[in-house]
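A.B. asks: heads up, no residue letters with this:
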């Protein structure tokens, strides 16, 4: 069986937001040497301005910025660009800080110091899943919930529920196996990557966010008009 071709990295635009000159230059140079179209911004304000006139596929975001809170940058760009892949770069090792980053809209995180090799592996894992074409599939219906995996739409009682990319993919895996217990290993392999390594905390935060969105949507639909 033929192995799927790796994604053409030159198609992916990466915005690096890092105030440390050494780290920022290393990331920009390293990404470009591996054929990513990388742009480096030293401030959150500069990154927000950059993202208004250029469409990016990936945001590598340092949380400790000199001008604005990195979490606010993540929230703003997630709201503007729901399909943007956001990976947080942080020196903060406490669980609460990492969870706050993921809850602000990030898809993944890396704790400093990390190697370029690790970052590139994470990027390949995320981008590979986004570039695999799937044939047209019939929507999945579970009660009042309808999931159109081809159009990437989630509807509850006929109303669209906006989901982040990983929330949608997680729901799709669970919906396909409705009624069955699904292991963490299976979820990480199917939603993130079969060769994933490191913490699976991102799964817990994504699951919590998905539950919250579905619960709010269900409560809203139950309210009298």
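C.D. replies: Yes, it's here. The structure displayed is predicted, hence computed values, not measured ones.
A.B. asks: only C-alpha atoms for contact and neighbour calcs from this point on.
C.D. replies: Fine.
A.B. asks: Touching, residue 98 and residue 107? I think so.
C.D. replies: No - with contact defined as C-alpha atoms under 8 Å, residue 98 does not count as touching residue 107 (11.2 Å).
A.B. asks: this is the comparison structure:
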């Protein structure tokens, strides 16, 4: 069964989320504090997706996300927030989140977001090839990226973006195309998620992130992979 961590300090909201995820076929692991969530992940290394509330009694969800990412680049992370300020979304993505859902939300929307992230995590596990575009090597079975022989830690969304770029070298890709390819046709979020994840990816792969040589911007349209 697909296993997911639900971190939410309000018991009634957590119970509501857990009931609906159980109905959708997920096995849920519950936590009410950041420390409890980190401990549950240690005890349950097979958790593939974590749903993190931002407002918590001991630490905020951004810090939980940072700590998870420090030791696990493969797990999918969705931030759950009651706040709608743009900086909250940007902060969540820059700390390593893959998606966000804003309260109030419908069970169908939340489940759809989790389903989409789960598909991205397991999408091409049987592929055993490599894409080599020096100085990069993308291993599509291990879902890893190396630059000049050095491993670069990627989130699952960052891996999907790199795979898309390296499969389409030199092609100008619109933000809409990237959103559809990486997040799926039924994604209900904003285009800005593309820009924030590209910014985060540039920090990891570019020699000079402020003057990118590999992921170039097509102003008013999208991005292009140069190699």
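C.D. replies: Everything's here; your move. A quick note: this is a predicted structure, and the numbers were derived from the prediction, not measured.
A.B. asks: what's the TM between chain one and chain two?
C.D. replies: The TM-score (TM-score structural alignment, normalised by the length of the first structure) is 0.86; 208 aligned residues with a C-alpha RMSD of 1.8 Å.
A.B. asks: Go through the first structure and flag its longest helix.
C.D. replies: Longest helix in the first structure, counting residues (DSSP state H): helix 201-222.
A.B. asks: Would you check the span in the first structure matched by the longest helix seen in the second structure?
C.D. replies: In the second structure, assigned by DSSP H, the helix with the most residues is helix 107-122. The aligned range for helix 107-122 of the second structure in the first structure is 116-131, by TM-score structural alignment.
A.B. asks: mind listing what's buried in the matching stretch?
C.D. replies: By 16 or more other C-alpha atoms under 10 Å, the buried positions in stretch 116-131 of the first structure come out as 119, 122, 123, 124, 125, 126, 127, 128.
A.B. asks: again with stretch 78-85 of the first structure
C.D. replies: The neighbour-count check on stretch 78-85 of the first structure (16+ other C-alpha under 10 Å) flags 78, 83, 84, 85 as buried.
A.B. asks: In CSV, list those residues along with secondary structure and distance to residue 187 of the first structure.
C.D. replies: Formatted as CSV, the buried residues of stretch 78-85 of the first structure follow (DSSP: H, G, I helix; E, B strand; the rest coil; distance: C-alpha to C-alpha, whole Å):
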residue, secondary structure, distance to residue 187 of the first structure
78, helix, 23
83, coil, 20
84, coil, 21
85, strand, 19
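A.B. asks: from those, which is closest to residue 68 of the first structure?
C.D. replies: residue 78 (15.9 Å; C-alpha to C-alpha).
A.B. asks: quick one: that closest one and residue 32 of the first structure, what's the gap?
C.D. replies: In this view, residue 78 of the first structure and residue 32 of the first structure are 24 Å apart by C-alpha to C-alpha, to the nearest Å.
A.B. asks: In this structure residue 62 of the first structure contacts residue 71, no?
C.D. replies: No - in this structure, residue 62 of the first structure is not within contact of residue 71 by C-alpha under 8 Å, at 9.2 Å.
A.B. asks: Give me the more crowded residue out of these two.
C.D. replies: Each of residue 62 of the first structure and residue 71 has its neighbours counted (other C-alpha atoms under 10 Å); residue 62 has more, 29 against 23.
A.B. asks: which one in the second structure is aligned with the more buried one?
C.D. replies: Mapped onto the second structure by TM-score structural alignment, residue 62 of the first structure lines up with residue 53.
A.B. asks: ok, for its match, nearest residue in space, not its chain neighbours?
C.D. replies: Sequence neighbours aside, residue 80 is the residue nearest to residue 53 of the second structure in space, at 4.5 Å (criterion: C-alpha to C-alpha, 6 or more residues apart in numbering).
A.B. asks: For that neighbour, which residues are in contact?
C.D. replies: Shown in contact with residue 80 of the second structure (C-alpha atoms under 8 Å, 6 or more residues apart in numbering): 51, 52, 53, 54, 100, 101, 102, 103.
A.B. asks: let's go with 10 Å and repeat that
C.D. replies: Residue 80 of the second structure sits next to 6-8, 51-55, 61, 92, 99-105, 110 when contact means C-alpha atoms under 10 Å, 6 or more residues apart in numbering.
A.B. asks: What about the residues you listed, which are in strands?
C.D. replies: Judged by DSSP state E, the contacts of residue 80 of the second structure include 6, 7, 51, 52, 53, 99, 100, 101, 102 as members of strands.
A.B. asks: I'd say the fourth one and residue 29 touch.
C.D. replies: Think residue 52 of the second structure. No - using C-alpha atoms under 10 Å, residue 52 of the second structure is not in contact with residue 29, being 11.9 Å away.
A.B. asks: since we're on residue 215 of the second structure, how many residues are nearby?
C.D. replies: Counted with other C-alpha under 10 Å, residues neighbouring residue 215 of the second structure total 22.
A.B. asks: Could you check how far it is from residue 187 of the second structure?
C.D. replies: Noted for residue 215 of the second structure: a distance of 23 Å to residue 187 of the second structure, by C-alpha to C-alpha.
A.B. asks: Next: residue 124 of the second structure.
C.D. replies: Taken as C-alpha to C-alpha, the span from residue 124 of the second structure to residue 187 of the second structure is 20 Å.
A.B. asks: Check residue 162 of the second structure too.
C.D. replies: Counting by C-alpha to C-alpha, the gap from residue 162 of the second structure to residue 187 of the second structure is 19 Å.
A.B. asks: Equivalent analysis for residue 61 of the second structure, please.
C.D. replies: In terms of C-alpha to C-alpha, residue 61 of the second structure sits 23 Å off from residue 187 of the second structure.
A.B. asks: the more surrounded of the two?
C.D. replies: For residue 61 of the second structure and residue 187, the more surrounded residue by other C-alpha under 10 Å is residue 61, and the numbers stand at 24 against 14.
A.B. asks: what's the closest non-adjacent residue to that one?
C.D. replies: Closest residue to residue 61 of the second structure apart from its sequence neighbours, by C-alpha to C-alpha, 6+ apart: residue 54 at 3.9 Å.
A.B. asks: Now do the contacts for the one you found.
C.D. replies: 7-9, 34, 60-65, 79-83, 88, 92.
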